[in-house]
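J.: Need the 3D shape of this:
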Amino acid sequence: MAQVTFEEISASDFFYRNRDIAGFTNPTRAIFAAIRELVENSLDAAESLKIPPEIYVRLSFEGEASRETQIYKLRVEDNGCGVPPRHIPSAFGQVLFGSKYKLKQQRGTFGLGGKMAILYGQITTHQPATIISSTGMSRIYMYRLMIDIQRNRPIILDRKVFLNKEGWRGTVVEFSLEGDYLRAMPKILEYFKQTAMVNPYANITFVDPKGRLYKFIRATTVMPDPPKETLPHPYGVDVELLQRLIQVTPYNNMLEFLKNHFHRVGEITARKFLEFSDISPSKNPKRLSHEEIVRLMHMLKKFKEFLPPDASCLSPLGEELLKTGVLKELKPEFVAVHQRKPATYAGHPFIVEVAIAYGGEIPQKGGILIYRFANRIPLLYDEASDVSVKVINEMNWRRYKVTPDMPIAIVVHICSTKVPYKTVGKEFIADRPEVRREIANGLREVARQLQHFLTRREHVDRERKRLGVFSKYLPKIAEFSTKLAGKEKPPDIEKLLRSVRRFGVEGI
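T.: Okay, the predicted model is just below:
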């Protein structure tokens, strides 16, 4: 009989062996994923202080790695909140260590992406990462570090402290990695364009390996309100979460436990639920058996009188900012935007925002251009699997006067405390019925506005042709009529033409 060997591996070792699931599937995807993860961390850091982000990204060529890949140095700088010095080594050198485990709308989900980028760079180049950060206080801290993959701990190679004479605040991350920029370039540039579209208050600068400068200038300094932390909703809990809450609760009775650990559960609702579940309000939650915890979880999902989640914890972009971003990057002739009212799935609040743009500089590609976003993250891969694309493809667009040859772009943005991604790589959104319904309703609203615009434009075109006919033949008719009447002065046709313009083209 063959001997079976069991071993325990660390989180960093797991992702070292399975980096594909985090989006680092090949040198092309890896260089894109590294840039994306660090830029999104920078955006979150600036938005946490509600200051317009200033982000600088530079990718420098360092040498050939193989016939198809090269070694690059990636540097990302921001003006965000900075990282407290005691947390810098773990924040960048320990997988699954971070500030993104509370229930709050944010770009990052797993505390994983930035560390995976550094880990990928270490695996492919065997070089350390350099981290420079300050929270705006009197010191700037610089670390050179690597990740101990087996122990999932940072290895600090060097640490320096500098006086912060100019009061700088922010973070700089720099490391080397293997990649294929030539193949990744279209996606990287598209990523920056779409990031600028859905973050129109950010200045983003990118310098590529050939020294080409790409600048995406902010169109506004207005920013959405930052998201707020919230408690879990009863409909969204599972047994594991209940066990964790019970372990940390300072309360010794079920009534206070429910009131203080769950979203929108007050005294009256908690008492009704405990009566419904046949649980004593005075029972100590720490004395619940495993079977009782499982039953509690099922009863929480069955109880129908919990209030729906409050979406005030969310930070949607807003119709004005979305419109500003679309106009800035797509430069269309027409744009309509619509923000849906808050909805929920599995106890998690979410808001859908949609926009439709027509004409202008939108290219005619024989199909609708689709831009997908989640918590202001552009989703560029696995488009066919995304719920937004499925809804768009299922709609009867001819009903709204839209044909495949028209220059049309659609933007779908979903914000939530828990976006229903299908993969760790955050590439597409799962087909949840509640999410699908909100996307479909939002699209119908903006499609009706586009239909109204196209109808008006058809009317304008008809009136313009009609005016052209009048302008061409009225002078001749006036001339012949004057001769037939035996008069010398023809009638004033300008008054008639002005009325046609007023009730025709100019009246639309």
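J.: drop to CA atoms for contacts and neighbour counts, all remaining ones
T.: Will do.
J.: And the longest helix seen in the chain, what does it pack against?
T.: Assignment by DSSP state H gives helix 433-484 as the longest helix of the chain. Contact here means 3 or more C-alpha pairs under 8 Å, 6 or more residues apart in numbering; DSSP states H and E; on that basis helix 433-484 packs against strand 334-339, strand 343-345, strand 348-358, helix 387-394, helix 494-503.
J.: and for comparison, fold this next one:
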Amino acid sequence: MKAQEKYREMSIAEFFAKNKELAGFSNPTRAIYQTVRELVENSLDATDSHNVLPEVKISIKEVEAATDDKPAKYEVAVEDNGIGVPPNEIANAFGKVLYSSKYVIRQTRGMYGLGVKAAILYSQMTTGQPVFIVSSTDSSDNIYYKKLLIDIKKNEPVIIEEGQLLKRSNWHGTKVYLTLEGDWIRAKQKIIEYIKRTALIAPYAEIVFETPENEIYYFPRVTKKMPKPPSEAKPHPHGIDIEQLKAMVSFTKTKTMLEFMVEEFQSIGEITARKFLESIGIDPNMNPKMLIEKGNSKLLQVVATGLRTYKNFRPPRSDYLSPIGEELIEVGLKRLFNAEWVKAITRQARAYEGHPFIVEAGIAYGGNIIPTEEPVLLRYANKIPLLYEEREDVSYKVVSSINWKLYNIEEPMPLVVLVHVASTKVPYKGVGKESLSEVQELESEIKNAVQEIARSLRLYISKKNSERTLREKIVTISKYIPEIARSLSILSIPPDKWGTDGKNNNEKIIEKLVKIVSKSIELPKIDGKEEDPEKIVRSVIANVKLEQ
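T.: I've put the predicted structure just below:
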């Protein structure tokens, strides 16, 4: 007789504990990188999303050396000066998977608060150590701390220790300390690169990073200008599915379908709502709760399908989004690469499946950029640097498909291309949030953004090449001015006056020749700047030595 299968419920915490690779914790190298990333992103969301100039401190310390059969253990600590976590929310915010302040339609770096909890679960599974959280809000007179674990079976926080201290300064923010198994040696370059790219995209932040070797990486704030914070958005009807519609109907306080359409969705007025309801045969006065009553599943499906396919809704609003902005992208690229030419663009908002998005791109060329066979690609989504799975990303597909020779760029090329996508719902390929899907609308916008800047770069390079040719012409001609002037001076006066008069005459002829040559050649303006040909002529003449 065959044994019967045993069934039991699995909590979401247990699911992630058993499938940690889904959240990017597949091995000790990825785990320590992912932990730093999740904590830093939470810190930045707690600061710049609330109009606070970020101050982020990161440290990694080895607390137990590696052995032949076990990786080393590290303490990862991240501190910020953000809004802090209310004391009554600390335990659930860090100890309950899928408990978050991010369950609204708003552009944030993280999704659903999964990342930090996954880091805590990994820490707990590899070292058994609790997470230590210290936090205080701006209005609080106290600093609160908690040590806690996550009850994996129940998905509940287990508080090991807690307390509060009287605040003796105006500090507010959050500090998180995690101990976990990791491979710093293999992860080092990725973590440093992640922090560099974070500093690039957030030049308004002050970031300090201390490595296990006590190396200090300091990225000072270079501007106080910040992107506008994202705001909460109502859902757009084109992005609604049946389950989301059921949830909205369950929580709505509206009494009629007309009110429901106008109050619960963005960009729908009464006239549009009436026309839509008429098109799908729904009474405007019907109570929306009827959609989730037993036996009305077909009616619910009719409404959900109608919402996604109705053509006369206005496009999703984009004013909820928080792009970085052209100025900040250019500031970041100039600081990190010291390039000779930098330009950025922020495209107009578009939408896919009812979700608004904005594509931004930047290109840095020349200067200290090391030439490579293909452009260095910097990928960002909602201001998050994406370092892994580059070749799986739609941005790589676009950038690698461009024939850069058409833009006067030869291999190896000193070229950096930055792509940033801001959206209330970024189309990631997986929970690890490392690459973006090939959504047609997104791919088209990325291509248009990169090519628009590339055309400006082509113009710059063309003018630069033209300037180089003209400069060589000026130099060639200018080399002969002293010799020609001396010959003309000798020929223009009698031999008995070749002394002082000859010298004076020679200088006058040189001056006239300098003016003639300078006026005959006009150098092109590059980025609004034009070099003075006369200065070039005089600098060449100054280095010419005539034989006596």
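J.: picking that back up, of the helices and strands packed on helix 433-484 of the first structure, which approaches residue 46 of the first structure most closely?
T.: Residue 46 of the first structure sits nearest to strand 348-358 of all these, at 22.4 Å, using C-alpha to C-alpha.
J.: chain center to the closest one, what's the gap?
T.: In terms of C-alpha atoms, centre = their mean, to the nearest Å, the centre of strand 348-358 of the first structure is set 11 Å apart from its chain centre.
J.: after superposition, how close is the next helix or strand after it to the second structure?
T.: Next helix or strand after strand 348-358 of the first structure toward the C-terminus (DSSP states H and E): strand 369-374. Taken over the aligned residues, the distance from strand 369-374 of the first structure to the second structure averages 0.4 Å (mean C-alpha distance after the TM-score superposition for the first structure).
J.: about what we covered before: out of the helices and strands packed on helix 433-484 of the first structure, which is the most enclosed?
T.: strand 348-358 (a mean of 25; mean count of other C-alpha atoms under 10 Å).
J.: how big is the offset of that strand relative to the second structure?
T.: Mean deviation for strand 348-358 of the first structure: 0.5 Å (mean C-alpha distance after the TM-score superposition for the first structure).
J.: Quick one: list the elements packing against that strand.
T.: Secondary-structure packing of strand 348-358 of the first structure (3+ C-alpha pairs under 8 Å, 6+ apart): helix 319-330, strand 334-339, strand 343-345, strand 408-416, helix 433-484.
J.: what do we get in the first structure for residue 184 of the second structure?
T.: Here residue 184 of the second structure is matched to residue 181 in the first structure, going by TM-score structural alignment.
J.: which ones are touching its match?
T.: 28, 31, 70 (C-alpha atoms under 8 Å, 6 or more residues apart in numbering).
J.: Could you narrow those residues to those that are also in contact in the second structure?
T.: Using both residues aligned by TM-score structural alignment, their matches' C-alpha atoms under 8 Å, the second structure keeps these contacts from the contacts of residue 181 of the first structure: 28, 31.
J.: Which residue in the second structure aligns with residue 264 of the first structure?
T.: The alignment partner of residue 264 of the first structure in the second structure, by TM-score structural alignment, is residue 267.
J.: Give me the distance between the closest residue to its match other than its chain neighbours and residue 272 of the second structure.
T.: In space, residue 267 of the second structure comes closest to residue 314 once its chain neighbours are excluded; the distance is 6.2 Å by C-alpha to C-alpha, 6 or more residues apart in numbering. As judged by C-alpha to C-alpha, to the nearest Å, residue 314 of the second structure and residue 272 of the second structure stand 9 Å apart.
J.: Likewise for residue 209 of the second structure?
T.: Residue 209 of the second structure sits at a distance of 53 Å from residue 272 of the second structure (criterion: C-alpha to C-alpha).
J.: again with residue 279 of the second structure
T.: Between residue 279 of the second structure and residue 272 of the second structure the computed distance is 11 Å (C-alpha to C-alpha).
J.: more crowded one of these two?
T.: residue 272 (17 against 11; other C-alpha atoms under 10 Å).
J.: looking at this, the more buried one is in a strand?
T.: No: Residue 272 of the second structure sits outside any strand when classified using DSSP: H, G, I helix; E, B strand; the rest coil, being helix.
J.: Chain neighbours aside, what residue packs nearest to it?
T.: Sequence neighbours aside, residue 313 is the residue nearest to residue 272 of the second structure in space, at 7.2 Å (criterion: C-alpha to C-alpha, 6+ apart).
J.: Helix or strand: which one has residue 268 of the second structure?
T.: Per DSSP H and E, there is no helix or strand for residue 268 of the second structure.
J.: Now for it, how many residues are close by?
T.: For residue 268 of the second structure, using other C-alpha under 10 Å, the count is 19.
J.: And it, how far from residue 237 of the second structure?
T.: Distance from residue 268 of the second structure to residue 237 of the second structure, counting by C-alpha to C-alpha: 9 Å.
J.: try residue 353 of the second structure
T.: 9 Å.
J.: cool, residue 373 of the second structure as well?
T.: Per C-alpha to C-alpha, residue 373 of the second structure is found 45 Å from residue 237 of the second structure.
J.: Residue 54 of the second structure now?
T.: The value you get for residue 54 of the second structure to residue 237 of the second structure, if C-alpha to C-alpha is used, is 35 Å.
J.: Pick out whichever of the two has more residues nearby.
T.: More crowded of residue 54 of the second structure and residue 237, by other C-alpha under 10 Å: residue 237, with 28 against 25.
J.: before we move on, back to that, which residues do residue 268 and residue 237 of the second structure both contact?
T.: residue 313.
J.: Report the contact partners of the nearest residue in space to residue 385 of the first structure that is not next to it in sequence.
T.: Nearest residue to residue 385 of the first structure, sequence neighbours excluded (C-alpha to C-alpha, 6+ apart): residue 428, at 6.6 Å. Listed by C-alpha under 8 Å, 6+ apart, the contact set of residue 428 of the first structure reads 379, 381, 382, 383, 385, 386, 387, 421, 422.
J.: Now do the same for the fifth one: its match in the second structure.
T.: For residue 385 of the first structure, the aligned residue in the second structure is residue 392 (criterion: TM-score structural alignment).
J.: Centre-most residue in the second structure?
T.: The second structure has residue 383 as the residue nearest its centroid, 2.8 Å off, counting by C-alpha atoms, centre = their mean.
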